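# any chance you could fold what I've pasted below:
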Amino acid sequence: MLQSHIHQAPYEFFYLRRISMISGNRGNRRENVAVGKTASQSSYVDTSISANNAVDDNTTQLSCILTATNQSYTWWEVDLGEQYFIHEVVIHFRTGWTWRRNGIQVYTSISPQQSNNGQPCGEQISGNMDGSGIPDVPTRTCNVMGRYVTLYQATYNRGTCGDYNCDGTTAMDFCEVLVMACTPNVKYGANCDMNCIQRKCASSSASCDVQTGNCGNGGCRPGYQGLDCTQACASGVKYGSNCIKPCDDRHCAPSGSYRSTCPAATGKCYWGCDPGWKEDDCTQACESGVKYGSNCMKSCDARHCAPSGSDKSTCPAATGKCEWGCTPGWKGDDCTQGTNLLSG
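Below you'll find the predicted structure:
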């Protein structure tokens, strides 16, 4: 009888940790997000055999599913509960009933019970009608966002069991379906081996694209670049948010024969700016006619320039030099030094 071939073994005895067996280090790679989720199927050969048997984390031959025979098509589906970036689907077939493998197609979808209208994951599982040439544990690559994973079968199969023919029709039976995916906002990348928390996004609340780790419109913290903001600026070449500012565009004052380094985050000039420039990275020119000198600390209005007719001297940002000299009692290129002359 069928029940002697398929039954649900005691969970405590057959519970297996397939995540670690399939994925290597669980903390660094893909996770089977189907375990314990709700499954359904189009038909049952026996309603006591639950569709959830295929997501109970038990890959032995003692906890499997079986759809009804003599149907025009059959399907099995698991609801992951939320959308994931699904990398691949791994199927553990029953090893003694190979003629129920040929023709199965794996689909993903955002809406439930899409039958064969979802997004196909790779090619159809195909081989001979008796299932020869089809592995016991095939894998299909998806690389798509989805909430539902569906296995669909509409191929009429027949196999040979000893001295009599075994009619597989469109029935499916398998023991476990693993849906390998990245956990949203925790891991990302082709192998789910990148940690969202290790990105250097400008916003601490930035979303984490499961494929690229993209930080979104907020961009990167100063000193980092790339979609996922994990690449540091090239030392001494670029700096700032997304590394878009060239170090050579700064106007740093030297200290003797030494030029300031270029910190990747700020580009700060450690010994101040050349005359006529200001801000930490010395890239902002003094406001014309208002300030001048190193770090734009001197006021043009504080000079005592001699006029030329009705014209007042301009105020060069670097020096503040008075073009026509100084008014009586003042000296220096910028006419800010008193001469201390005694009057009459």
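# can we go C-alpha only for contacts and neighbour counts from here?
Noted.
# isn't Thr170 up against Trp99?
No. If you go by CA atoms under 8 Å, Thr170 and Trp99 don't touch, sitting 9.7 Å apart.
# now the common contact residues for these two.
Common contacts of Thr170 and Trp99, defined by CA atoms under 8 Å, 6 or more residues apart in numbering, comprise Asn157.
# contact partners of the longest helix anywhere in the chain?
If you go by DSSP state H, the chain has its longest helix at helix 18-23. Contact partners of helix 18-23, identified using CA under 8 Å, 6+ apart, comprise 26, 29-32, 57-59.
# for comparison, sequence B:
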Amino acid sequence: MYFVLIVGVFVHLTSDSSNALLVNIAWKKPATMSSVFSNETPATNAVDGNTNSVYGKGSLMHTKNNEASAWWRVDLQTQIESPLVVIYFRTDFTLRRNGVQVFTASVPSYTPWEGSLCHTVRDEGANIPDVLNTTCPGKWRYLTVYTNTSNDAHGAILDFAEVEVWLDHECNNGTYGIDCNNSCKSRHCVTSSVQCHPLTGQCAGGCQEGWMGQDCLQECTSDMFGQNCSLRCADRYCKGVSICPPNGACSNGCQPGWQLDNCTQDFWLNMALNKPTKMSSLFIRTSTGRLGVDGDTTGVYRAGTMMHTQLNETSAWWQVDLQTQVESALVVINFRTDYTARRNGLELFTGSEPSTEPTQGMLCHAVKGRPDGKDIPSALGVTCPDTWRYLTVYTQTGNDEWGAVLDFAEVKILVCTSGKYGPNCARDCSDRHCKTSSSSCERVSGTCQGGCKDGWTGPDCSKENESPEDDTQADHALSPGIYALMGAVAGVLVTLAATGAMYVCLLRQGRLPMLKKFIYEKQVKGASDLQPRDQHEMKKYDSLDTDVYYNVITAASNINAGSAQPDTDKVCGNDYAGLDGTKLDNQNYDVLETKVYENA
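All right, here's what the predicted structure looks like:
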């Protein structure tokens, strides 16, 4: 038989090929102790899986000196029965092994010696093995290592490397855990399986987005997302303020220059990285301006990654020299995330020459929002136009009691990497249709310097010319139904025109009996109301084009009631049936056309 150690788990293979799993139940479980010798010797060192037993290697627990007693305890977080307990003693100093006692209990106790005494170590320290193995019977949950024995001049002390609690373990029917009460199907693994590790339920391929832990049952905290909760929400470049779902998707899209649903991928070259900086003042010696261009976007002050100006100032500024000119570059500021009140009021200035005044140059952007800054995104992106070399971040806004202060994590000044151009650097130089093809190009517009190939237009030769043949083909593409409708409309119009012409013809020939009677009555009535006019008045009316009255009187005096000329005597267009006047009358009628009907 032999043992294989795999992250705190022994697998014991027997000669008959049956499998038995030995599990170290104490691994990574909560541990406490009576006192701590130093920050490098906490209680958790004894359950971290490291059995290195030499002091100074960061693997020992160690209580204080000169104490009357000392204890260390682990909570296994479940009841177990008769496991094997293994203690790895310190090997570079052996005097403190004698007098060590091991107690077990089902409930926590106020005194370390309460419960069942499992084992007492008695002998000269040098004669005690480096590794203690003992079986502690019964059912219990808590294990305590205790001593009140002083084996040297420094009192009762505990200093050992590791405590292991081994238990045979096996689960059936797709379950796992100490009590086999967790279902393998309930895990959020990338690769699902009905079988899993009988103790930990570990997902071999990692967790789905939004989940973490060995068995992928722990949801991501609110500031993390992605597989195994490995990505920070603060590292997304969302447009506006966006919640952070398990997949990190930005609800309002991405800021310029970023892509994917979670706005974490770009095609940018950071021109500000590790470039020279200067600032108006220092908060402390380590909060220098270079932290604003070191590539670390961590926005927590205690992480030591932020620049920070002095408090109680009326204004503050920070400047970076790119050491080269850039054109229409994207500026991204990663703000401090554990305190948001100093975002509002920041101004960005650009310039081609160094200046003694921070506000000289061109104002690119002013950050405006609430004084507490909570409506301003933690990563702000803005494109600063024209050609420039220096960027200055400036503020004279006091959003809290400490005056105008700058404290941000990082400033990035981004241009497209070689081979990319355009908005978000999303276009490939090689996709243009230039006369002279090239895999690199101008990073803003991608302009083809030598012009476009035939059939293409635009600065970057990406727009295809429209062919006149396309319009002809579009006309031919009209459906038969459209042609039928157009024919029907044309037919109706022709019919209406012919009917109107016939009506006018019949009207002028007087072949409409009811209308002739109506005209006669109107003429007679009109004539009876007219008064004689002398020649002078007639001439006046003639000049006013109102001679209709004169002609109507003349015509009406020659009309016999109910009489009419035969319709067959005249032709359409020159027939004056209904008027028995002279040729002169007819000529007058020609001039008046149809006015006789209106005025009569």
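# quick TM-score on the pair, please.
The TM-score (TM-score structural alignment, normalised by the length of structure 1) is 0.51; 211 aligned residues with a CA RMSD of 3.5 Å.
# buried subset of the contacts of helix 18-23 of structure 1?
Among the contacts of helix 18-23 of structure 1, those buried by neighbour count (16 or more other CA atoms under 10 Å) are 29-32, 57-59.
# closest to Pro120 of structure 1 among those residues?
Proximity of these to Pro120 of structure 1 (CA to CA) peaks at Asn32, which lies at 19.0 Å.
# quick check: the aligned residue for that closest one in structure 2?
In structure 2, Asn32 of structure 1 lines up with Asn270, judged by TM-score structural alignment.
# host element of the equivalent of Gln360 of structure 2 over in structure 1?
Under the alignment (TM-score structural alignment), Gln360 of structure 2 pairs with Asn117 in structure 1. Using DSSP states H and E, Asn117 of structure 1 sits in no helix or strand.
# residue contacts, Asn117 of structure 1?
Contact analysis of Asn117 of structure 1 by CA under 8 Å, 6+ apart lists Tyr107.
# for it, give its distance to Tyr107 of structure 1.
8 Å (CA to CA, to the nearest Å).
# just Asn32 of structure 1 next, same as before
17 Å.
# now which residue in structure 2 aligns to Val89 of structure 1?
Aligned against structure 2 by TM-score structural alignment, Val89 of structure 1 finds its counterpart in Val331.
# my read: its match touches Val411, true?
Yes. In this structure, Val331 of structure 2 is within contact of Val411 by CA under 8 Å, at 7.1 Å.
# the two: who's more crowded?
Shown here are Val331 of structure 2 and Val411; by other CA atoms under 10 Å, Val411 has more neighbours (27 against 23).
# and that one, what helix or strand is that in?
Val411 of structure 2 is located in strand 408-416, with elements delineated by DSSP H and E.
# so where is that strand in structure 1?
Aligned by TM-score structural alignment, strand 408-416 of structure 2 falls on residues 174-182 of structure 1.
# and for that stretch, what's in contact with it?
Residues from elsewhere that reach stretch 174-182 of structure 1 (CA under 8 Å, 6+ apart): 30-35, 53-66, 84-94, 149, 188, 192, 210.
# Gly491 of structure 2: neighbour count?
Counted with other CA under 10 Å, residues neighbouring Gly491 of structure 2 total 11.
# immediately after the host helix or strand of Glu537 of structure 2, which helix or strand?
Taking DSSP H and E as the definition, Glu537 of structure 2 sits inside helix 535-543. Downstream of helix 535-543 of structure 2, the first helix or strand assigned by DSSP H and E is helix 548-557.
# what about Pro135 of structure 1, how many residues nearby?
Using other CA under 10 Å, the number of residues around Pro135 of structure 1 comes to 16.
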